[in-house]
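> need a structure here:
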Amino acid sequence: MRPWPRPRTDGPIDLAQRFRDFAHREVNGNSPLYHRRALEIAEDPAVLALIAALPTAKQQPNLVLAAARVHGAIAVPYRDFREQLITHWPSIAATALTRRTQTNEAGRAATLLPVLARLPGPLSLIEVGASAGLCLYPDRYSNRYGALALDPADGPSSVVLRCTTTGAVPIPQRLPEVVHRAGVDLNPLDAADIRDREWLEALVWPGQDDRLSRLRDACAIAAANPPTLVTGDLNERVAELVDAAPGDSTVVVFHSAVLTYLPSAAREGFIAAVRTLPCHWVSQEGTGVIAEFTDRVPVRDSGRARMVLAVDGEPVAYAGPHGQSLDWFGPA
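A predicted model of the protein is given here:
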C-alpha cells in the first residue's frame, strides 16, 4: 500500500473547507466539473493528505487542479481522476511547487476599462503581478457592455470581452490611448513561449471554452507587441517602473487579484507606497483583501466571489472575478 504523507495538524479539516469554498464561491455555475471535483476532493482524506503535505501557499485548489491537468489527471469519473492524481502525484506536486496561480484573465480589462478611460491620456499602464501582461491591452480588445460595442480604432479585435453591468457605469465612448505597457511579477510569463502558454491554458477551468479561446487570442496580441515585464517583488520594483514611464503620459499602477497572495505587512506596505508615487492607483481585489474598504462598500446579496474595483483608494464597483460583470455603486 502506498504510504500517505503525514498531513499538517490543521491540514485536512481546513483544507477540506478550502476546497468546499472553492466549489461554492468560485466554480459553482462556472465549471460544473471543477465544482464536483472540488467537493469530491473535500471528502477524500487520502487526497487531502497528499495536498496538505504541500506548503500552505501551494494548497490552492486552482493551482493543484491545474498542475494535475498538466500531468494528465483529466479523467471525468472521480475514481479514475483520483487514480491518475495519485499515480502522478510526484510530478503534480513538483509543478505546484514551481508554478503559481497566474490566471491571466484578459476579461478583467473590461471591468478596468471604465475607470482607465476616465483618466486623461495618453496612458502608461503598469501592472503589478502581471503574469504575461494580458490586462495591459485595454486599447486592443473589443468590449461589449450589453448592446454597447467598443472596438479599437483599427476595427474589431480578435478578443471580445463581454461584461454585464448594473448601476451608473461610466462606459466610455472610445478606448483609451496607451503608449507604454510595463509590469512586474515574481515569475513573469512570456505570451510567445509555448510552455508558459500551456500553463496559462491549464489554469482555465474546464468547460470554459470561451475563456480558453480568448486567452489564446490575447496571447497572440501580447506576443506581437510585448510589454516590458521585469522579475521581482512588486514592493521593490514598482517605483522604478513608475519612474521609467514617459513623462508626458498619465501613469496608472493597477492590479487584479494580486494583493491577496501577499502577507499582510507586504500588502499594507504596497498600499502605503503606491499612494506616494506620481501615479493613479487602480485596484481590483477580492472583498476583504484591502481592509480599509470593508465598511465603505455596500452589503452584497450573494455569497459568490466578487472583487472590489477602486480608484485612488475609493471603491466604485463590484467586479466579477473574470471580468464578466460590473456592478457600479460609485459616482457616475
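> rest of the way, CA atoms for contacts and neighbours
Fine.
> Tell me which residues are up against stretch 42-59.
Here stretch 42-59 makes contact (C-alpha atoms under 8 Å, 6 or more residues apart in numbering) with 4-8, 11-12, 15-17, 19-20, 41, 64, 82, 86, 93, 96-97.
> Just the buried residues out of the residues you listed, in ChimeraX syntax.
Here is the ChimeraX command that picks out the buried ones among these, judged by 16 or more other C-alpha atoms under 10 Å:
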select :7,8,11,12,15,16,17,19,20,41,64,82,86,93,96,97
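> Tell me which of the contacts of stretch 42-59 fall in helices.
If you go by DSSP state H, those have 11-12, 15-17, 19-20, 41, 64, 82, 86, 93, 96-97 in helices.
> this one next, for a side-by-side:
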Amino acid sequence: MDPVADIGADIAGSYRAFARHCAAGGSPAYARICEELAQDEEVLGLVASLPEGAKRQPNLLLGAVRFLGGPVQTWQAWREWLVGHWGEVRSVVLERRTQTNEVRRCATLLPVLASIPGPLALLEVGASAGLCLYPDRYRYSFDGGAEVGPAQSPVLLECATSGGVPVPDRVPQVVWRAGIDVNPLDAGDEGDVRWLESLVWPGEAEAVRRERLRGAASVVAADPPLLVEGDLVERLGEVAAWAPEGATLVVFHSAVLAYLPRERREAFERAVGRVRGRWVSNEGWRVFPGWENAEPVVDTDFTLAVDGRVVAYTGGHGQSVAWV
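Predicted structure coming up:
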C-alpha cells in the first residue's frame, strides 16, 4: 500500500462526504467545489501538506478562502485563486479553527432547556464566541406561530417542528453562563466576527444567517459571558464547579464533539458524568452511535439527547426539530 495515496484517498473521501452535506444543507456551490477537489491531485496534495487532523477539514479550508476574499462561484475560479494564494490560505488555516456559531441551534435546544427546572447555569463546551449561551435573549417562532422571548431582541429564530415537540411558551431563566474553548472568540472583535461570517456557507440562506450572526454578536458583545480557554475534557470539572448554588447546571454542546477523536469523546462522556447537573448533546449521530435511537432518518440531521437519552433529531443549522 502506498501511504501517500492512502492519505489522498482519505482526504478525497472526507471532501466527498462534505459535498453531500453541503448539497443537503442548501449550498450547491460548496458541494461542487468539494466534489471537484476530491478528484484534483494537485489540490489534494496541498491539503495533504497541512497538519494531519483538524487542519484538513473542508469547512476550515473553505472558510479560509472566503475570509481572504476568494471566489465561490465556480470550481475553476476557486481552484485558480486557491493555488495562487496558497501561502495566505495556509496561514489562515494554521491560525484559525472551525468554530461555526450557528445561533439558530438555540431554537432546537429551547424545548429541552425550557423543560429543565431553573434557574439555569449554562456551561457550553466548544463555545466559540458564546452566541449559543444566550437562549434567553433571543426571540423564537415555531411553525410560524406566536413569538416567544424578549420582544426587544434583535434576533428572531424560526424553527419547524414535527412529532409533538413540547414547544415552550417562555424562555428559561439563566443566571450564569460560561463557555470553554481551545480558542475563545470575542463577539465584540470585528476580525473574530468576520471569521465566523466566513464559515457561513454560500447559498440561499447565507444573507439571513449572516444577519442572525451579527444580531447575536451584538447581544453577546453588550454582556460578554465568561469564556475560558482550554481543553473541554480537562477543564470541565473546574469550570462546572464555579456555577452558583441554587441553579441547575446544564452542560451542553452543539456540533463540537465530531471534531474530536473517539477516545476524547469517550473521555468527555466520563468527565460530564462526574459533574452535577444535566447534559444536553446536539451532535451528528456518529458521535455517540451506541445510544438507543441515535441514528436519524435524515443522515445529515443532528441527534439531540438529554443525559444520554435521545429525545429529538434536529436540523444541522437549527431549522427543524423532530421529537422522538
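> TM-score of the superposed pair?
The TM-score (TM-score structural alignment, normalised by the length of the second structure) is 0.94; 320 aligned residues with a C-alpha RMSD of 1.7 Å.
> Next up, the contacts around residue 101 of the first structure.
Residue 101 of the first structure neighbours (C-alpha under 8 Å, 6+ apart): 62-63, 203.
> just the residues you listed now: which is nearest residue 137 of the first structure?
residue 203 (20.2 Å; C-alpha to C-alpha).
> If we ignore the residues flanking it in sequence, what's nearest that closest one?
Spatially, and ignoring its direct neighbours in sequence, residue 203 of the first structure is nearest to residue 66 (5.3 Å; C-alpha to C-alpha, 6 or more residues apart in numbering).
> which residue in the second structure lines up with the one you found?
Matched across to the second structure, residue 66 of the first structure falls on residue 63, judged by TM-score structural alignment.
> what's the answer for residue 119 of the first structure, then?
So, by TM-score structural alignment, residue 119 of the first structure is matched to residue 116.
> Could you tell me how many residues sit around its match?
Neighbour count for residue 116 of the second structure, taken as other C-alpha atoms under 10 Å: 14.
> Could you report the separation of it from residue 307 of the second structure?
12 Å (C-alpha to C-alpha, to the nearest Å).
> If you tally nearby residues, what's the number for residue 286 of the first structure?
Residue 286 of the first structure has 21 nearby residues by other C-alpha under 10 Å.
> contacting residues around it?
Contacts of residue 286 of the first structure by C-alpha under 8 Å, 6+ apart are 257, 260, 305-308.
> Can you select the buried ones from these in ChimeraX?
The ChimeraX selection below is limited to those of these classed as buried (16+ other C-alpha under 10 Å):
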select :257,305,306,307,308
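> Can you tell me the SS state at the residue nearest to residue 203 of the first structure?
The three-state label given to residue 66 of the first structure by DSSP: H, G, I helix; E, B strand; the rest coil is helix.
> Tell me if I'm right that it and residue 198 touch.
No. Contact criterion C-alpha atoms under 8 Å: residue 66 of the first structure and residue 198 do not qualify, at 10.3 Å.
> For residue 61 of the first structure, give its distance to residue 15 of the first structure.
For residue 61 of the first structure, the distance to residue 15 of the first structure - C-alpha to C-alpha - is 9 Å.
> same check, this time on residue 209 of the first structure
With C-alpha to C-alpha as the criterion, residue 209 of the first structure and residue 15 of the first structure are 29 Å apart.
> Residue 322 of the first structure too?
If you go by C-alpha to C-alpha, the gap between residue 322 of the first structure and residue 15 of the first structure works out to 24 Å.
> Nearest residue to residue 151 of the second structure in space, please, no chain neighbours.
In space, residue 151 of the second structure is closest to residue 139, 6.8 Å off (C-alpha to C-alpha, 6+ apart).
> Please say which position in the first structure that neighbour maps to.
Match for residue 139 of the second structure (TM-score structural alignment): residue 142.
> thinking again about what came up before, looking at residue 66 and residue 198 of the first structure, which is more packed in?
A direct count of neighbours by other C-alpha under 10 Å for residue 66 of the first structure and residue 198 places residue 66 higher, at 27 against 13.
> start and end residues in the first structure for stretch 236-251 of the second structure, please.
Going by TM-score structural alignment: stretch 236-251 of the second structure matches residues 238-253.
> Outside of that stretch itself, list whatever touches it.
So stretch 238-253 of the first structure is contacted by 119-128, 179-180, 182-184, 274, 277-282 (C-alpha under 8 Å, 6+ apart).
> Of those residues, grab the buried ones for PyMOL.
To isolate the buried ones among the contacts of stretch 238-253 of the first structure in PyMOL, judged by 16+ other C-alpha under 10 Å, type:
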select buried, resi 121+122+123+124+125+126+127+128+179+180+182+183+184+274+279+280+281+282
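> Sitting in helices, which of the contacts of stretch 238-253 of the first structure do you find?
Reading helices off these with DSSP H, I get residue 274.
> and which of the ones in helices among the contacts of stretch 42-59 of the first structure is nearest residue 215 of the first structure?
Out of those, the member with the shortest distance to residue 215 of the first structure (by C-alpha to C-alpha) is residue 64, at 20.2 Å.
> and the gap between the nearest residue to the closest one once chain neighbours are set aside and residue 186 of the first structure?
The shortest distance from residue 64 of the first structure to any non-neighbouring residue, by C-alpha to C-alpha, 6+ apart, is to residue 96 (6.2 Å). Residue 96 of the first structure is 15 Å from residue 186 of the first structure, where distance means C-alpha to C-alpha.
> Which residue ranges of the stretch 201-324 of the second structure form helices?
Taking DSSP state H, counting those that start in this stretch, the helices of the stretch 201-324 of the second structure run over residues 206-222, 236-240, 262-273.
> Take those and write them to a markdown table, including distance to residue 149 of the second structure.
Listed next are the helices of the stretch 201-324 of the second structure as a markdown table, based on distance: least, C-alpha to C-alpha, whole Å:
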| stretch | distance to residue 149 of the second structure |
| --- | --- |
| helix 206-222 | 14 |
| helix 236-240 | 27 |
| helix 262-273 | 29 |
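> For residue 157 of the second structure, find the nearest of the ones you listed.
helix 206-222 (8.2 Å).
> before we move on, back to that, OK, contacts around the residue nearest to residue 203 of the first structure?
Contacts of residue 66 of the first structure by C-alpha under 8 Å, 6+ apart are 199, 202-203.
> What about those residues, which one has the most neighbours?
residue 203 (24 neighbours).
> aligned partner of it in the second structure?
Using TM-score structural alignment, residue 203 of the first structure lines up with residue 199 in the second structure.
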